[in-house]
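**Q** give me a 3D structure for the following:
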Amino acid sequence: MIPVQGFEGQVVAVLGLGRSGLSAARALKAGGAKVVAWDDNPDARARAEAEGLTVRDLSRAGALDGVSALIVSPGIPHLYPRPNPVVAAAWVAGVPVDNDIGLFFRSFAAGFDAYDSPPRVIAVTGSNGKSTTAALIHHLLQEAGRDAQLAGNIGRGVLDIDMPGEGGAVVLELSSYQTELARALTPDIALFTNLTPDHLDRHGGMGGYFAAKRRLFAEGGPDRAVIGVDEDEGRYLANQMAMGAGDDRVIRVSAAQKLTGPGWQVFARKGFLTEWRKGRQMAAIDLRQILGLPGAHNHQNACAAYAACRAMGMAPKVIEQGLHSYPGLPHRSQVIAESEGVLYVNDSKATNVDSALKALLAFDRIRWICGGLEKEGGLAGLQPGLPHVVKAYVIGREAAGFAMQLPGVESETCTTMERAVTAALAEAQPGEVVLLAPAAASFDQYDNFEQRGDDFTSRVKAALEA
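**A** Predicted coordinates:
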C-alpha cells in the first residue's frame, strides 16, 4: 500500500466505493486521515463499514463541512454530461476534488531521497491499446530482471501496490476519466497511443476527450514522452512537447508510416519494427513471428512499449527477447491454442466496430465468431476487413439481424457460443484462424466481455482435447 501523504488528522471524503474508492479510503486511513465515505449502493456501504470506515451520506446538506478534500471514483461524472450533486456541492463549499491517481502522485515519491536510483513511473494513456501496451512494458521489464508493478486501469489499484525499491518501476494504465481529474500527474515517462472517438458524452465532445489525455503531458511534465503520431492529435501533442526537430525527449511512434528526421523515432512497416535516432538506424525487429502481438494495431503497441523500455535504458536485444515471450493479454488478440495448422484467437475485448476491424485486418483467412448487443452506428465500418473472412458464425439474441449487415460474407446464424465454436472448429482448415472478435457488447448473453471470452476459450480447449 502507498499511504497517502498530506492529510494527517484531516477529514477526507471518498465518493464511490468500488475498487479505486475503497483502495483510496484505505490508503488515506493508513496515512493518518479521518475518512468518511459514501456510495449509493448499500452493499458497497456495508463493505466499507465492515472495514471500519465511517459512512456518511455526502449528498445531505452540510455533509462536507470540515472536509479537506473530496476523492471521486472514476465512474462518477464531475462535469459532463452533468456534475454529480456531491461534486457540485464541493465546488460551492470550496472543497478540492481529486481522485486516487492524484493521491498516488502526491504521495509516491516520499522517502526517495535516500535512493541512488529512485523508482520510476511509466504512465500509458490513449484510446486503444493502453492495456496491451502497459502489460507489455511490465512484461518486458520483468523479463529483463527489473522490479516492476502494473496498476491503474489494469491490474491493481494504484494505491494498493507495494512501495517499490531501489531502481523499481511502476507501469500505470490511465483512462481519460483518471487523467482528467487528477490534481497531480508527474510520470517519468508518459505514453500516448492514439485517439479515436470514445466517452464523448463524459468529456463534452472530442476536444474535451483529447484535453483529458493531454493533461498527462502538459501538466505532468514527463522526462520522456512517447507519442503515437498516426492521428492529428498525436502529431499536435508531439509538436507541443518538443523544443525542436532534434529533441529526443519526445519519441514519435507509428504503425502507418516511416518516420524520418533528426529526432527519436520508432515505427513499424510490413511487420518490422525499426528504431531511428539522430538520423541513424539503431535497431530492427521482425514482429511477424511474435504470436502474442498479431496485426498492425499490436505492432503499434509493440513500438510504444519498445520506446518506453529504450527510454528506461534497456538494450534492443533484451527487449526483442521479451517480445517473443509475451503471451498476450487475456481477451485482447490472445492466442489460446494452435492445432493442426489452425490458430485460435480470443479478442472478446473487441466490443466495437473499430477494435473488431483491427482484429480482422490482423489475419488473412478467418473463421469469425461475432455478434452480441450491437452498438450505435451500425457495422459499415467493418467493410475493409470483410474480405479476410472465410465465414462468419454469428452469436447473440439478434444474430440474424447482425448477419444481414455483413454483405458478401458467408454467414451462419448460431446464436450461442456453443454452436458457433462447434461449427467453426468443424470447418476450419490449415492456415485459417478461428477468431472471436464480436464487434458488439456482451450484455445480451454474458455479464461482461471477460465471461464471453472465457466461454469461448473453455469450449475451444475442450473440443481440441476431446
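**Q** okay, CA-based contacts and neighbour counts for the rest of this
**A** Fine.
**Q** quick one: the helices in the stretch 351-466 of the chain?
**A** With DSSP state H, counting those that start in this stretch as the definition, the stretch 351-466 of the chain shows helices at residue ranges 353-361, 399-403, 417-427, 449-465.
**Q** any idea which of these gets closest to residue 112?
**A** Residue 112 lies closest to helix 449-465 among these, at 38.1 Å (C-alpha to C-alpha).
**Q** go through the closest one and flag the buried ones.
**A** Counting neighbours by 16 or more other C-alpha atoms under 10 Å, one finds that the buried residues in helix 449-465 are 449, 450, 452, 453, 456, 457, 459, 460.
**Q** and the closest residue to the last one other than its chain neighbours, how far from residue 235?
**A** When you say that, I think you mean residue 460. By the measure of C-alpha to C-alpha, 6 or more residues apart in numbering, the closest residue to residue 460 outside its immediate chain neighbours is residue 421, 6.7 Å from it. Counting by C-alpha to C-alpha, to the nearest Å, the gap from residue 421 to residue 235 is 42 Å.
**Q** the more surrounded of the two?
**A** In terms of neighbours (other C-alpha atoms under 10 Å), residue 421 is the more surrounded of residue 421 and residue 235; the figures are 24 against 14.
**Q** I'd say the residue nearest to residue 460 and residue 459 touch.
**A** Yes: using C-alpha atoms under 8 Å, residue 421 makes contact with residue 459 at a distance of 7.0 Å.
**Q** I'd like the structure of this one too, to check against the first:
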Amino acid sequence: MIAIHGHEGERVAVLGLGRSGLSAARSLRAGGAIPVLWDDQPAAREQAEEDGFQIRDLTRAGAFEDVTLLVTSPGIPHLYPAPNPVIAAAWAAGVPVDNDIGLFFRALGQGAWDALDTPPRVVAVTGSNGKSTTSALIHHVLERAGRPAQLAGNIGRGVLDIEAPGEAGVIVLELSSYQTELARALTPDIAVFTNLTPDHLDRHGGHGGYFAAKRRLFAEGGPDRAVIGVDENEGRFLANQLSTAPSDDRVIRVSSGAKLSGPGWQVFARKGFLSEWRKGRQVGAIDLRTIRGLPGAHNHQNACAAYAACRALGLGPRQIQSGFESYAGLPHRSQIVAECGGVTFVNDSKATNVDSALKALLAFDRIRWICGGLQKEGGLAGLAPGLAHVSKAYVIGREAAGFALGLSGVEAEICTDMATAVARAVAEAEPGETVLLAPAAASFDQYDNFEKRGEDFVENVHAALG
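**A** The predicted model follows:
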C-alpha cells in the first residue's frame, strides 16, 4: 500500500466505496488523514464501518464544513450528463475534488524514491481499445526481462494498493477516460495512446469531450516520452501537438497497417511484421504472425504500442520479442482456451460492441462464430467487413432471433444459450476453423458481466471436448 501524506489530521471525504474508494481511504488513513466515507449503498457503508472507518452522509447540508478534500470513485459523474449532488456540494463549498490516480501521482512526487540510484518509472496507457492488452503486455515483457514491475489502475490492483516501488521499478497503469478526466496530478514518465473510437459519450458530453479526457494525460502530464497511435485523426493531432520538429523522438508514432516514414521514431505493423524505424533507418523487426497470444491487426497495434514503450524503457528488440512469444493473452480477450482436432477455440467475451467484435472476426480466417446478447445502439451493419470470414453464426441471448436478422448474408442458427451454441459449433467445426466467442453485444441479458459469459464459454468448451 502507498500511504498518502500531506493531509495529516485533516478530514478527507471519500465518495464511492468500491475498490478505488476503499483503497484511497486506507491510504489516506495510513498517511495520517481522517477519512469520512459515503456510499449510496447501505451494504457498502456497513462494510466500511466494520473496517473502522467513519461514515458521514455527504448529501446533507453542511457535510463539507470541516473537509479539505473530496476523493471520488471514477464511475461517479462529475460534469456530464449532470454532476453528482455530492460533487456539486463540494464545488459550492470550495473543496477540491480528486481521485485515486491523482493521489497516486502526488504521492510519487513526495516519496523518498528520488534518493534511489535508479528511481522508479511510470508507464500510463490510455485509449478506447487495446489498453488492457497493451498494459498487460508491457508488464509481461518487463517481468520476462527481469525488470521489477507492477500492473495497476483500471486492470489488476488499485493503484494505491501496490507496493512502494524500489530500485529501477516500473509501474504500468491502465487508465480509463473516467480516471484521466479528473485526476489533479498526471505525471507519467511514458504515456501511451492506443486509439480512439466513440465510447462513454454521455459521460464526456460528446466525442470531443471524450478525446479531451484522454488528452489530459499528455497535455497536462508532460511525459518524457509519448507513444501515440496515429491511425485516427485524434492520434495524428496529438502527435503533432507534442512534437517540436519532424525529428523529435520524444514522440513515438505507432500504426497498424500503415508504413510510417520520416526522421523521427516510428513503430508500425504491416502484413504481420512489426518494424521499428529511427532517424530514417530500420533498427528492429519482429514477425508477429507466429505469436499466438497476439492474433489479428488490432493486437498487432497493441504489440507496436507495447514494443515502443518497452524500447523507451531501454529494452532491446530481442528482449521484447522473447516476451511477446511467451505472452498468453488476457482472459476474455482473444484468449485461446483449447485446441482439438485442428479446431481452435477462442474466448473474446470482452468484444461487447460491434467495433471490437469486427476486429476479432478479421483476426481469423474460417470462423464458427458465437455471438449475441444485449444489442447496443447503432445496429450490426459495422460487422459487414468481417462477415466473409464466418462459416456460420450461433446466436445466443434473449433477443437471439432479432440479432440473427441483423447478420445479412450469414448462415445463423438461433441457439439462445451458451451450452447449445458451443455444442452445435463443436459438432460442425472442421479442421482449420476457429470457434470464436465475440458477442458484439453486452452480457447483461443472461450474465452479470462479460467475464461470467466468457467463463461459461470456456466451461462448455471443455465439457464438450471431454
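**Q** so how far is residue 368 of the second structure from residue 152 of the second structure?
**A** According to C-alpha to C-alpha, residue 152 of the second structure stands 35 Å off from residue 368 of the second structure.
**Q** next one: residue 288 of the second structure
**A** Using C-alpha to C-alpha, one obtains 24 Å as the distance from residue 288 of the second structure to residue 368 of the second structure.
**Q** now do residue 456 of the second structure
**A** According to C-alpha to C-alpha, residue 456 of the second structure and residue 368 of the second structure sit 17 Å apart.
**Q** and residue 222 of the second structure, helix, strand or coil?
**A** Here residue 222 of the second structure takes the coil state, with states given by DSSP: H, G, I helix; E, B strand; the rest coil.
**Q** that one reaches residue 187, doesn't it?
**A** Yes: under the contact definition of C-alpha under 8 Å, residue 222 of the second structure touches residue 187, with a separation of 6.5 Å.
**Q** residue 120 of the second structure: neighbouring residues, count only.
**A** Residues lying near residue 120 of the second structure (other C-alpha under 10 Å) number 20.
**Q** tell me the contacts of it?
**A** By C-alpha atoms under 8 Å, 6 or more residues apart in numbering, the contact set of residue 120 of the second structure is 113, 165, 166, 167, 168, 169, 170, 171.
**Q** same question for residue 270 of the second structure.
**A** Residue 270 of the second structure touches 256, 257, 258, 259, counting by C-alpha under 8 Å, 6+ apart.
**Q** ok, and the most crowded of those residues?
**A** For these, neighbours were counted using other C-alpha under 10 Å, and residue 256 has the most, 26 neighbours in all.
**Q** which position in the first structure pairs with that one?
**A** Aligned counterpart of residue 256 of the second structure in the first structure: residue 255 (TM-score structural alignment).
**Q** returning to what we had before: more neighbours: which of residue 222 and residue 187 of the second structure?
**A** Each of residue 222 of the second structure and residue 187 has its neighbours counted (other C-alpha under 10 Å); residue 187 has more, 23 against 17.
**Q** isn't that one right up against residue 221?
**A** Yes: Residue 187 of the second structure lies in contact with residue 221 (C-alpha under 8 Å); the separation is 4.4 Å.
**Q** overlap in contacts, the two.
**A** By the contact definition C-alpha under 8 Å, 6+ apart, residue 187 of the second structure and residue 221 are jointly contacted by no residue.
**Q** residue 30 of the first structure: which of the helices of the stretch 351-466 of the first structure is closest?
**A** Ranking those by distance to residue 30 of the first structure, with C-alpha to C-alpha as the measure, places helix 449-465 first at 32.9 Å.
**Q** the closest one - contacts with which helices or strands?
**A** strand 334-339, strand 342-346, helix 417-427 (3 or more C-alpha pairs under 8 Å, 6 or more residues apart in numbering; DSSP states H and E).
**Q** turn those into CSV, columns for distance to residue 191 of the first structure.
**A** Listed next are these as CSV, based on distance: least, C-alpha to C-alpha, whole Å:
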stretch, distance to residue 191 of the first structure
strand 334-339, 23
strand 342-346, 26
helix 417-427, 37
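**Q** any idea which of those is most buried?
**A** For these, ranked by mean neighbour count under the definition mean count of other C-alpha atoms under 10 Å, the leader is strand 342-346 at a mean of 23.
**Q** roughly how far out does it sit from the chain middle?
**A** Mean C-alpha position of strand 342-346 of the first structure versus that of the full chain (C-alpha atoms, centre = their mean, to the nearest Å) differs by 22 Å.
**Q** ditto for stretch 138-157 of the second structure
**A** Chain-centre distance of stretch 138-157 of the second structure: 14 Å, with C-alpha atoms, centre = their mean.
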